[in-house]
Every structure is written in structure tokens, then in C-alpha cells.
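# model the following, please.
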Amino acid sequence: MTEAFSDARPASSDHWEQQYLNLMRRIRDEGDFRGDRTGVGTSSIFGATIRCDLSDGQMPLVTTKRVYWKTATREFLWFLTGDTNIRKLCEQGVEIWTDWPLDRYRRETGEEISRKDFSARIVADDEFAARWGDLGPVYGKQWVNWPVYEPAGDGLFRQRPQGINQVAEVVHSLKNNPGSRRHIVEGWNVAELDRMALPPCHKTYQFHVADGKLSGLLYQRSADLVLGVPFNLWGAALFIRLLAQQCDLEPGELVWMGGDVHLYSNHAEVVEQQLQRVPQGAPRLEIARRPETIFDYAIEDFVVHDYAPQGALTAPVAV
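Here you go, the predicted structure:
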């Protein structure tokens, strides 16, 4: 299944990305400075919204810097597997989760191993990967295997081998009860937060069907506007696109809602560079086939057209 796109291109003043840049400018100018968990410090506002039209293949892919959409897509497909070990990501050269287990390894062993060498060892050594590569019950575990406990007698409970697959249940509900207000995928499992390398930032997804179109809302409790949000916008839009294809719906709109939306203090130079740039172009995503289920997509199924980003901007990750 392939898709055809129109040649329409939005003027820069109407480009969806202006919302992103305006939010960046607002935080820079009006944000409240506060200390944070990482010790880096942020300028922050509370409560923000970005809306993106997903019709005709449009995707909220930032153009004022390069966003590695294949990396973001590989991460999203990894979430859908329910895996919580970074090994499969490292095998694909995806390092966006490596800093957290690497930080733990350095603290607990005292070895100043490089990230490159740490990732290589994760890939090569089964025992090392099992001990040091697991992130705890992060996103994918909650999405497709939310734990459920049942009575085991004598006042005891045991965990079912397979928990709730929220993604599969949403596919079923969209197909069979599209008017429901319960099309939700939730990552914030309070009982397991202390076992996660990082509690979910993009925590709640809700989907809505109207006039044959599927829209989605993402609530993100903590939003690193420079590094995290471009990936999160892409991932949320991709989620909508995959669900729409699986449920015979057309893509509608992405509504992104941020709670604590912030700029890290050590991103100030990058922010100034990005705010000097003007959005351009209208990237489109083509999904080359429709697999049997939402869990069967592969990176080769996705092609982005008309993406000509401006130069890369590099900013450090706060762990």
C-alpha cells in the first residue's frame, strides 16, 4: 500500500514548525529558571500545545535542524516489541538510551568505559547485556505487557505470564467501537516507576475518531524541547499513522501537550542558532506496505519524501 501526495507546500509563516520555534522563544524569554534532577538547570514553562495536520502524508518533522527520523522510528518499533534491554537498539546503532545504563555502570564499577565500547560490549556479550543493558519496565513493557496479578491462594498473588497489551486493545477498540473515549495507551505505572531507568516522559496517548479520520493526543509530562520533543512529535505522529492504516482510517491531527516544557541551560547556544532559522519544506511519510498487525512493521517500510533539513545542531544530553 503506497500513498500519493499533493505538491502543496505551506508558506513559512503558516508552517507547523513555527509553533515549535515560538514555544522555544517563549521559554527563552519568559521561562522560570529552576534547578532540576540532572543538576544542569532549566528555563521552564508549564503547559503548552502544538497541533499538526497529518493529512496527505504530512509529518511534524523539524526542518530547522536535522532530526534522525530513522533512529526515532527504530526506537518506536522497539517500544512495540515490549523489550526493555538496549541490546537490540545498540545492534542497530541507536544510542539514545545508552547513557542511562552507561552512567549506572560507571558509578557501580568505577570503570570509565566509553559509550562506544560499552555499546559494543552490550552487543557482543550476552551476560554483560543481561546485567547492564536492561532499563527496567520502561515504555514498551507498559504498552504491551502491563502487569496483572491474580489470586494464588492463602492471601498471595501471582503475576500473569502475559499482561495487558494496551496497543492491541486500542487497535481492537478503534475497529469495533470508534466512538469510544477510552482509546488510551498509558505508560505511567505508579507501582513500577522506581524500577525504571527513566520514568516515562511521553506518558499518555489518547486517540479520537471523527469523519473517518484518526487524531491523537500526546500528553508529555516532561519535555526537553531541544532534544526530546522533535523525536516525541515524530513518534506520536507515527503512532497515529500506523493505527490509522491498521484500522482503515485516514490520519487526522496530532495534538501535543507538554507539562513541564523546558530548555536546558547548556543548550542556550543551540537555541539561539535554531531561532535564527526559518522552517522550510513539507516532509511526507510514505508507508510502503500494510503488515498483518501493528507489531509487524520494519524500518524498511518507511520512506520520507521532501525532507531537506538545515545543518545539524548538537546539544548534550542531561542524564
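# from here on, contacts and neighbour counts on C-alpha atoms
Fine.
# contacts only, for W97.
The neighbours of W97, taking Cα atoms under 8 Å, 6 or more residues apart in numbering as the test, are I86.
# doesn't it fall inside a helix?
No - applying DSSP: H, G, I helix; E, B strand; the rest coil, one finds W97 to be coil, outside a helix.
# so what's the closest residue to L23 other than its chain neighbours up against?
Using Cα to Cα, 6 or more residues apart in numbering and skipping the chain neighbours, the partner closest in space to L23 is A48 (7.8 Å). A48 is in contact with 23, 257-259, 261, counting by Cα under 8 Å, 6+ apart.
# could you also give me the structure for this second sequence? I'd like to compare it with the first:
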Amino acid sequence: MPSVSAPHFEHQYLDLLREVWENGDERRDRTGVGTRSLFGPSMRFDLSGDAVPLLTTKRVAWKTAAREMLWFLTGDTNIRELVRQKVHIWTDWPLDRFRRETGEDIDRDAFEARILEDDAFAHAWGDLGPVYGKQWVNWDTYEPAGEGLFRKGKPVNQIAQLVHDIRNNPTSRRLLFTGWNVAELEGMALPPCHMTYQYHVAGGRLSGMLWQRSCDLGLGFAFNAFSAAMLLRMLAQQCDLEPGELVWSAGDAHVYLNHEHLVHEQLSRVPRGRPVLKIGRKPDSIFGYRIEDFEVRDYEPHAHISAPVAV
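Okay, the predicted model is just below:
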């Protein structure tokens, strides 16, 4: 575990948040809200000793992030299971589509209640398209079917393949998976932001790199960093390796203009404590983990900071 006297892992995040807010290029974006943006930053987090990059300058709902990661690994793309677990982070996209296409002014609680109660409604309005989990564990393939025709072949489970390759070919430079399926982007509620993960084995330790094409530093980063560290820990455990470093990098790292209050409040706070992530058991498969297998200890964050999500 990093020395107590070592610089707190969170300072590099706070430095980047300040740099983007003070010196980022101000631009209009897809959502219409506007951002300040910098291109190509990176950070490194040591995961030894069960350390986890869980922000302390605001309370992060780490169980929500963990539930989302476990949901990705099932390959599910409908919000119904998330809503059943009281996870609301994906609801805004199908809700927005429902309002636009039907003209019905329904609030989130009523929309989610219909998702849970009505199978047909959930099927019609709860699906997000072929987002993360679909690509991670069920990437479509096609094979010739004669006379210029094609039929679906056996789907690719990138995660299962990754575990196999880490175990059997740990020096490979192909220990990676991605969600960026160009042919299916138009069908996704939101194209993948945390899109490519790559891994490296050295000295009995598994390190990972997450590359994001786009990162909302005010809201998204806290979940992205924790989830990537959690997944790395799961992979390391499955492959009998110790955790190494998480390297985080982004293309467009941005702060939304309506998050000014969040930036100033968070930068006024001092990081405290060094949270750790414990995994209570080793399932037979990377797909066998449950939410109760994970525990965060020594986490005493500052208060939550509310900020709107740009859809």
C-alpha cells in the first residue's frame, strides 16, 4: 500500500479539474450545455495493497458504479435490471427518447415504474441499443451464406477471451477489449465513452490502461476510475496475479459549464483517507461476481455534490 506520507492519489485529479476549468477550450457540444475541454491528459493510480482510486473530495456512490460494471458483464442492454437495483444512471437516455417520440411529459419515477411493471413497455422503451455489455461479451460476427449473402456467426466474448489470454499468453500485446463497434454506433443510446481497455503483465502484477474518447470530469470520471480499478482487480484475481497500476487517459477531457459550482466546491476540499477495495471471494468465473462480494473500507469522503447530467 502507498506510504501514508506519499502524495494523495486524488491530487492529480484535482489538478486536472482545475487545469480544464481554468485553461480548457470553451466550446459548444452535442448536448447544447457547453464545456471547457483539454485533449489527451493521463493519470496513474497504484492499486497495490487493495488501494482504489475512489474520490474523497465528494461522496461517490461506488456501489452504483459496481452494479453497473457487473451489469455490463452480463451483456444486458435494457435498463430494467438496473432500475430493479435502484440504479438510475442510464434512465435519462431512454426517458428522453420516450418524451420526444410520444410527447408524453412523464417524470423519471413514473417512467421507471412502467419499465418494471410492463414487459412490453420495458422492451419498447428500456433498451439502450448495443451498448457496452453487448460489445464486451456478445460482439456480432458474420460469415458468408452464398451469393453475396451473410448470416450471423458465433458472437465474440471479448472478456472471456481476455481472461484466457492473460492466463495463457501474458506477454501478449493484444490483451485488450473495446466497445467501439463502428457498424453499431448509430443504434446506441450513447456511444462508448470508456471505450478501450488494455492490460499488461509484469513481475506477477496485472496493470491496466483505460482510454476514454470522452470524459466528463465533474460526474463521469469518479465512476470510470473506480469501475476500471474494480474490473482490473477482478481480472487479477481470476488470473492469480497481484494488481499493479491503473493508467487512465482521455481524448476529450471536459467540464460542463453548468458544473461551475461543483468545480469550486470540490477544489476547496482536501482529500482525506486512503480507501481500499476488498473482494470477499473468488468465483469460478469472471462472470460469477455479485455485488455483495465487494466492500470498500476506510472511506470517509466529503459530502456529495449534486450536478445535472447532460443528455
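# coming back round to it: which one in the second structure is aligned with the residue nearest to L23 of the first structure?
Taking TM-score structural alignment for the superposition, A48 of the first structure sits opposite P41 in the second structure.
# same check, this time on Q19 of the first structure
With TM-score structural alignment as the criterion, Q19 of the first structure lines up with Q12 in the second structure.
# neighbours of that match, just the number please.
For Q12 of the second structure, the neighbour count with other Cα atoms under 10 Å is 15.
# cool, and C52 of the first structure?
Applying other Cα under 10 Å, we find 20 residues neighbouring C52 of the first structure.
# confirm that it sits in a strand.
Yes - with three-state DSSP as the criterion, C52 of the first structure is part of a strand.
# can you tell me the SS state at the residue lying closest to it once chain neighbours are set aside?
Take C52 of the first structure and drop its neighbours on the chain: the residue closest to it by Cα to Cα, 6+ apart is L254, 5.1 Å away. Of the three states, L254 of the first structure takes strand under three-state DSSP.
# the longest helix in the second structure is where?
helix 220-238 (DSSP state H).
# buried ones in that helix, by neighbour count?
221-238 (16 or more other Cα atoms under 10 Å).
# before we move on, what about stretch 9-18 of the first structure?
Buried, per 16+ other Cα under 10 Å, within stretch 9-18 of the first structure: 15-18.
# just the ones in helices from these, please.
Of the positions in those, 17-18 sit in helices, assigned by DSSP H.
# closest one to T73 of the first structure out of the buried residues of stretch 9-18 of the first structure, please.
If you rank the buried residues of stretch 9-18 of the first structure by distance to T73 of the first structure using Cα to Cα, E17 comes first, at 19.7 Å.
# for that closest one, give me its contacts.
By Cα under 8 Å, 6+ apart, E17 of the first structure lies in contact with 60, 62-63, 279.
# ok, now W125 of the second structure?
Contacts of W125 of the second structure by Cα under 8 Å, 6+ apart are 94-95, 98, 115.
# and those residues as CSV, adding neighbour count, distance to V137 of the second structure and secondary structure?
CSV is the format used below for the contacts of W125 of the second structure (neighbours: other Cα atoms under 10 Å; distance: Cα to Cα, whole Å; DSSP: H, G, I helix; E, B strand; the rest coil):
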residue, neighbour count, distance to V137 of the second structure, secondary structure
P94, 20, 22, helix
L95, 19, 26, helix
F98, 18, 28, helix
I115, 23, 24, helix
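# need the helices for the second structure, in chain order.
For the second structure, the helices defined by DSSP H occupy 10-23, 62-74, 80-84, 92-102, 108-117, 119-125, 132-137, 158-168, 220-238, 260-267.
# tell me which of those helices is the most buried.
helix 132-137 (a mean of 24; mean count of other Cα atoms under 10 Å).
# check the mean deviation of it from the first structure.
With mean Cα distance after the TM-score superposition for the first structure, helix 132-137 of the second structure departs from the first structure by a mean of 0.3 Å once superposed.
# okay, that helix sits on what stretch of the first structure?
Taking TM-score structural alignment, helix 132-137 of the second structure hits residues 139-144 over in the first structure.
# excluding its own residues, what touches that stretch? List them.
By Cα under 8 Å, 6+ apart, stretch 139-144 of the first structure touches 78-84, 163-168, 185-189, 200.
# kindly report the same for stretch 151-165 of the second structure.
135-145, 172, 175-177, 235, 238-239, 286.
# filter these to the buried ones?
135-139, 175-177, 235, 238-239, 286.
# from those, which two are the most distant?
W139 and C239 (23.0 Å).
# counting neighbours, what do you get for the residue nearest to C52 of the first structure?
By the criterion of other Cα under 10 Å, L254 of the first structure has 26 neighbours.
# that one maps to what in the second structure?
So, by TM-score structural alignment, L254 of the first structure is matched to L246.
# same check on V167 of the first structure?
With TM-score structural alignment as the criterion, V167 of the first structure matches I159.
# likewise for A312 of the first structure?
A312 of the first structure maps onto H304 in the second structure, with residues paired by TM-score structural alignment.
# how far away is its match from H88 of the second structure?
Separation of H304 of the second structure from H88 of the second structure (Cα to Cα, to the nearest Å): 16 Å.
# with adjacent residues omitted, what lies nearest to the most centrally placed residue in the second structure?
The structure's the second structure has its C-alpha centroid closest to N224; by Cα atoms, centre = their mean the separation is 4.0 Å. Among residues not flanking N224 of the second structure along the chain, H194 sits closest, at 7.2 Å (Cα to Cα, 6+ apart).
# could you list every residue that touches that neighbour?
By Cα under 8 Å, 6+ apart, the contact set of H194 of the second structure is 210-215, 224.
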